[in-house]
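This is the structure alone, sequence omitted:
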């Protein structure tokens, strides 16, 4: 059995002391403030974010001052444009001590052409070679607008990499699958409609043959990202896509038909009940069942398998339009509540107090 819970980090995009008076903003607090909020929450072991060029010294000071190492860092890439950028981001990750770089690889290349599984595997191998030379391993993420928005592609890509004798590390953010459940538009975008209806593709983590169980049994889940989300949950009607700003992780060529004046996708649902006026839609604790079940499954697998590859856990309640932009609850508070839930579930598995 695995006796140790991996360290739990908070994504820096979730480090905002937001409220009814100060809604969640795309304009983020300084890095020092992000580190301080994560530390003062008392819920986290580390800070999850990639520094921008020129921020490395600030990160190193904050890591020492607040006692929050950076183990993990993420960025997004398009084939045919960002091959050189990959090396730059791996270098930045290494400079702040990160040992895993989460790669979000767009569904389309720089010209707008959908990329094939073989191209994804080749990019993984490139990231592995370049990253391991710096002591930073890659992990490829389950994420909307990326090659993995269709979860059926994950196993073939993983197997293609492993046939080359290289381990495939996967970042499991299952919110990107749960929110599609029961949502006809979201299922149709990546061609899941018929396979879900027939049971050939199982998104529901409570049902036999689901993707979470498949990936755990493959031994590829390196990093668990936890964002609470509801099946067919409400779109973010408080963020209407009319700012004209470029938004992180939303590519020029998107699989989703983003349009000015349309709400963000519904890839976030509050983990704790919002007070009146803090959230745009009704809230029901039962909508969190799938999110909770995924956490339980991953922790149970890690607990019962000595060879579990799980090394990192992060909370992912973030500020972008498809998520919590303009919400009026405490974003850092929501992240801290998820971190405490993870610890409680681990303690229940071990029959001990939280830790």
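Cool, the structure landed. Treat the numbers as computed from the prediction; the structure is a model and nothing was measured.

Every contact and neighbour count from this point should use C-alpha atoms.
Will do.

how about the helices in the stretch 51-200 of the chain?
With DSSP state H, counting those that start in this stretch as the criterion, the stretch 51-200 of the chain has helices at 56-66, 83-95, 117-132, 154-162, 175-178, 184-189, 193-198.

Not counting the second one itself, show me its contacts.
To tie it back to what came earlier, the one meant is helix 83-95. Applying CA atoms under 8 Å, 6 or more residues apart in numbering, the contact partners of helix 83-95 are 50-53, 56, 72-73, 75, 77, 99, 101, 127, 130-131, 134-136.

Of the residues you listed, keep whichever come out buried.
Neighbour-count burial (16 or more other CA atoms under 10 Å) is assigned, among the contacts of helix 83-95, to 50-51, 56, 72-73, 75, 77, 99, 101, 127, 130-131, 134-136.

Dump the helices of the stretch 51-200 of the chain into TSV; add distance to residue 322 as well.
As requested, the helices of the stretch 51-200 of the chain are arranged in TSV below (distance: least, CA to CA, whole Å):
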stretch	distance to residue 322
helix 56-66	27
helix 83-95	24
helix 117-132	25
helix 154-162	23
helix 175-178	11
helix 184-189	13
helix 193-198	22
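
Below is an additional structure, to be compared with the one above:
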């Protein structure tokens, strides 16, 4: 960490605070709120826990926050327009009540009536959310995520431009795992509407490429929050899990450390982590070099759920601890190289 406007916080997703093992595979059953806070605090590598309290457990969260001197920040929730407007406003009020400064928002691609949201509808949604949230001291930030309007990656900068034309900053949460797992996967690239652009070289999504999508988002100054989940290029589905309707999952989580025998369903190769790690390297280098950087939080997002860690036998929380250690080590190295004049932006 550094002082001044280059400081940022590192947190752990509440969905990843789970002591799983070969004998205790990852499920949706969570530890108590008190135990989650204790684990995050005792790890010594996190500044906050990222989970949104509900009205029913708000008191438990407030008690745990005080007991462990650990704040809640960058909580995430998902919203379906035409159904969840009141829920969104109430969640912003909950954020205010527990001192959250940034609410991470995922908005589904389609409206409750079935039509796909237009850019204009997303812009209007953002502006209304921003006005309400900021009036209560809570910044909204819209996340890139599968099944959400942002899965059409090219829309992000289009919407950001329209929002800023209204005199309002566009806050963006960059979770590049939702891009990295699509590298080399024609079906996934088609779902994002970018297969032709990628094949022609007009759009680069590999973060090792200059002027990749990662570089474009960073360079546009929209990145406010970051989520860090390691995901392998062209990763296969999570074969140890199924969606609620029985359909196959996607594969958007790759263990950050070598799994022990029986902990993971597929061969593991360290080099497949590099695109995910390079996004963090690029993000922190950009944050150090650019006065325009607006980065405030990085949350580790090794989580449960079918497309991610459900059914795996590795220790889910330790995956998040290792992810946080990587962020902190990379930051220290970046600062040292920056001071020596050796860090390239």
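Arrived safely, thanks for sending. None of the values given here were measured: they were computed from a predicted structure.

Quantify their similarity with the TM-score.
Here the superposed chains carry a TM-score of 0.94, computed using TM-score structural alignment, normalised by the length of the second structure; 334 aligned residues with a CA RMSD of 1.3 Å.

hang on, the earlier thing: now, of the helices of the stretch 51-200 of the first structure, which is deepest in the fold?
Most buried of those by mean neighbour count (mean count of other CA atoms under 10 Å) is helix 175-178; its value is a mean of 25.

Give the aligned range of it in the second structure.
Across the second structure, the stretch matching helix 175-178 of the first structure (TM-score structural alignment) is residues 177-180.

Comparing that stretch with the first structure, how large is the average distance?
Stretch 177-180 of the second structure differs from its equivalent in the first structure by a mean of 0.4 Å after superposition (mean CA distance after the TM-score superposition for the first structure).

Regarding the second structure, what is its longest helix?
The longest helix of the second structure (DSSP state H) is helix 316-339.

what comes up buried for that helix?
Within helix 316-339 of the second structure, the residues that qualify as buried are 316-328, 330-331, 333-335, 338, counting by 16+ other CA under 10 Å.

same thing with stretch 98-109 of the second structure?
Along stretch 98-109 of the second structure, the positions that meet the burial threshold by neighbour count (16+ other CA under 10 Å) are 98, 100, 101, 102, 103, 104, 105, 106, 107, 108, 109.

The second one maps to what in the first structure?
Aligned against the first structure by TM-score structural alignment, residue 100 of the second structure finds its counterpart in residue 98.

again, but for the last one
Residue 109 of the second structure maps onto residue 107 of the first structure when the alignment is built from TM-score structural alignment.

which stretch among the helices of the stretch 51-200 of the first structure comes nearest residue 318 of the first structure?
Each of the helices of the stretch 51-200 of the first structure was checked against residue 318 of the first structure via CA to CA, and the shortest separation belongs to helix 175-178, namely 12.4 Å.

can you count the residues close to the aligned residue in the first structure for residue 221 of the second structure?
Using TM-score structural alignment, the partner of residue 221 of the second structure in the first structure is residue 219. Applying other CA atoms under 10 Å, we find 18 other residues in the vicinity of residue 219 of the first structure.

which residues does residue 219 of the first structure contact?
Counting by CA under 8 Å, 6+ apart, residue 219 of the first structure touches 308, 309.

for the stretch 1-150 of the second structure, what spans make up the strands?
In order along the chain, the stretch 1-150 of the second structure carries the following strands (DSSP state E, counting those that start in this stretch): 9-13, 48-50, 71-72, 76-79, 102-107, 139-143.

Export the ones you listed to CSV and append columns for distance to residue 214 of the second structure.
Formatted as CSV, the entries for the strands of the stretch 1-150 of the second structure read as follows, by distance: least, CA to CA, whole Å:
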stretch, distance to residue 214 of the second structure
strand 9-13, 20
strand 48-50, 23
strand 71-72, 27
strand 76-79, 21
strand 102-107, 19
strand 139-143, 14
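
just so I know, which of those lies nearest residue 270 of the second structure?
With distances scored as CA to CA, the stretch of these nearest to residue 270 of the second structure is strand 9-13 (22.4 Å).

Please enumerate the helices of the stretch 251-355 of the first structure.
Defined through DSSP H, counting those that start in this stretch, the helices belonging to the stretch 251-355 of the first structure, from first to last, are 289-304, 331-350.

Adding distance to residue 312 of the first structure, write those out as JSON lines.
Formatted as JSON lines, the helices of the stretch 251-355 of the first structure follow (distance: least, CA to CA, whole Å):
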{"stretch": "helix 289-304", "distance to residue 312 of the first structure": "11"}
{"stretch": "helix 331-350", "distance to residue 312 of the first structure": "12"}
